[in-house]
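**Q** structural data only, the sequence is not supplied:
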């Protein structure tokens, strides 16, 4: 662990984490009616269950890696939640806990407790993991006849990544 973190790099990393969460919540709010029930195959998890899994994974990761930033971990991992606003609240809470854990550990010059050579690797793993499920969610919606068009998805996803800070 470096002794003095480069604050601008840490800020850029945490901004990418915030953007990732914004994209995930945007996707959630773009899901058409009954889309939370969609599955890619009859034995696949529902779209709702994938979102609650992401929240659970974040909360478990913080508990294992930086417990001083942990909150209450849901007792179950793959839970069907019918209320998109409740799911959004869960995702925003867990995103904040990950953000605080990574910032806190980097600024303190402390490694995480269990895995990873550096705290920023947790953010990178979670972005990778969530991108994987983002694709699964879009595929489940498409296969169930409830697709989100590229015209609709673009501003909610790619445009969030491309937006320059301070440029509206």
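**A** Perfect, thanks for sending it. Keep in mind that this is a model prediction, so the values were computed, not measured.

**Q** please make it C-alpha for all contacts and neighbour counts, starting now.
**A** OK.

**Q** leaving out sequence neighbours, find the closest residue to residue 134.
**A** Counting by CA to CA, 6 or more residues apart in numbering, residue 134 lies nearest to residue 24, which is 7.3 Å off, once chain neighbours are set aside.

**Q** quick one: contacts for residue 63?
**A** 69-71, 73 (CA atoms under 8 Å, 6 or more residues apart in numbering).

**Q** try residue 65
**A** By CA under 8 Å, 6+ apart, the neighbours of residue 65 are 112-115.

**Q** output those residues as TSV; include the columns secondary structure and neighbour count.
**A** As requested, the contacts of residue 65 are exported to TSV (DSSP: H, G, I helix; E, B strand; the rest coil; neighbours: other CA atoms under 10 Å):
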residue	secondary structure	neighbour count
112	coil	23
113	coil	15
114	coil	10
115	coil	13
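
**Q** ok, so of the residues you listed, who is nearest residue 50?
**A** Nearest to residue 50, judged by CA to CA, of these is residue 115 at 23.4 Å.

**Q** one more to weigh against that first structure:
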């Protein structure tokens, strides 16, 4: 986005930071914790990461279906491993970055979302942060708490 509007560039970068933190959390989850669920019921850690990816796809389908090429839902109850979740999350994050960039450079709107692209990025970040908290809690309740480096590292918003 060189030469782009600095506000549009900042929105894309902010989204990228949030998506990077979601991936950082996934990378810090032990394989044994992927099937953890609070109190043994509800969404598992794996399902929560799948949900994040699938909600990203929901927005792409509504706003820019052309950006969904090669992307597929993971779905609740999936048995995909870390690598497959990481690949899915990376791909959906990249597609959303294009949506955010194009929306910010255009009329400032995201089709199907009100009021504007800045609020859309806020929504995405809030949604993902909510579920990252659920992931951390589920892992802890399963006796597999996050490493302190990961817990504190999620708050490192500096661009690396």
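**A** Perfect, I can see it now. For clarity, every value in this text was computed on a predicted model and none was experimentally measured.

**Q** quick check: TM-score for this pair?
**A** Superposed pair, TM-score by TM-score structural alignment, normalised by the length of the second structure: 0.88. Supporting alignment: 157 aligned residues with a CA RMSD of 2.0 Å.

**Q** roughly how far is stretch 129-146 of the second structure from the heart of the chain?
**A** Remark: stretch 129-146 of the second structure is offset 16 Å from the chain centroid, using CA atoms, centre = their mean, to the nearest Å.

**Q** how about that stretch, aligned to which bit of the first structure?
**A** Aligned by TM-score structural alignment, stretch 129-146 of the second structure corresponds to residues 131-148 of the first structure.

**Q** which residues in the second structure form helices?
**A** For the second structure, applying DSSP state H gives helices covering 6-27, 45-63, 82-105, 117-141, 148-153.

**Q** any idea which of these gets closest to residue 37 of the second structure?
**A** helix 117-141 (5.2 Å).

**Q** could you say what helices and strands that closest one packs with?
**A** helix 6-27, helix 45-63, helix 82-105 (3 or more CA pairs under 8 Å, 6 or more residues apart in numbering; DSSP states H and E).

**Q** tell me which of the helices of the second structure sits nearest to residue 33 of the second structure.
**A** Closest among the helices of the second structure, once you apply CA to CA, is helix 117-141, at 5.7 Å.

**Q** how big is the offset of the closest one relative to the first structure?
**A** Compared with the first structure after fitting, helix 117-141 of the second structure deviates on average by 0.8 Å (mean CA distance after the TM-score superposition for the first structure).

**Q** what about the residue nearest to the spatial centre of the first structure, distance to residue 110 of the first structure?
**A** Geometric centre of the first structure, nearest residue: residue 21, 4.8 Å, by CA atoms, centre = their mean. Applying CA to CA, to the nearest Å, the value for residue 21 of the first structure to residue 110 of the first structure is 24 Å.

**Q** most neighbours of all the contacts of residue 63 of the first structure, which one?
**A** Greatest neighbour count in these, by other CA atoms under 10 Å, goes to residue 70: 20 neighbours.

**Q** my guess is that residue meets residue 62, correct?
**A** Yes: the criterion here is CA atoms under 8 Å, and residue 70 of the first structure meets it with residue 62 at 5.5 Å.

**Q** list residues touching both of those two?
**A** Joint contacts of residue 70 of the first structure and residue 62 (CA under 8 Å, 6+ apart) are residue 97.

**Q** sorry, back to before: of the contacts of residue 65 of the first structure, which stay in contact in the second structure?
**A** Using both residues aligned by TM-score structural alignment, their matches' CA atoms under 8 Å, the second structure keeps these contacts from the contacts of residue 65 of the first structure: 112-114.

**Q** re earlier: any idea how far the counterpart of the residue nearest to residue 134 of the first structure in the second structure is from residue 129 of the second structure?
**A** Under the alignment (TM-score structural alignment), residue 24 of the first structure pairs with residue 22 of the second structure. As judged by CA to CA, residue 22 of the second structure and residue 129 of the second structure stand 8 Å apart.

**Q** do the same with residue 25 of the second structure
**A** For residue 25 of the second structure relative to residue 129 of the second structure (CA to CA), the value is 11 Å.

**Q** now swap in residue 7 of the second structure and tell me
**A** For residue 7 of the second structure relative to residue 129 of the second structure (CA to CA), the value is 22 Å.

**Q** all set, thanks.
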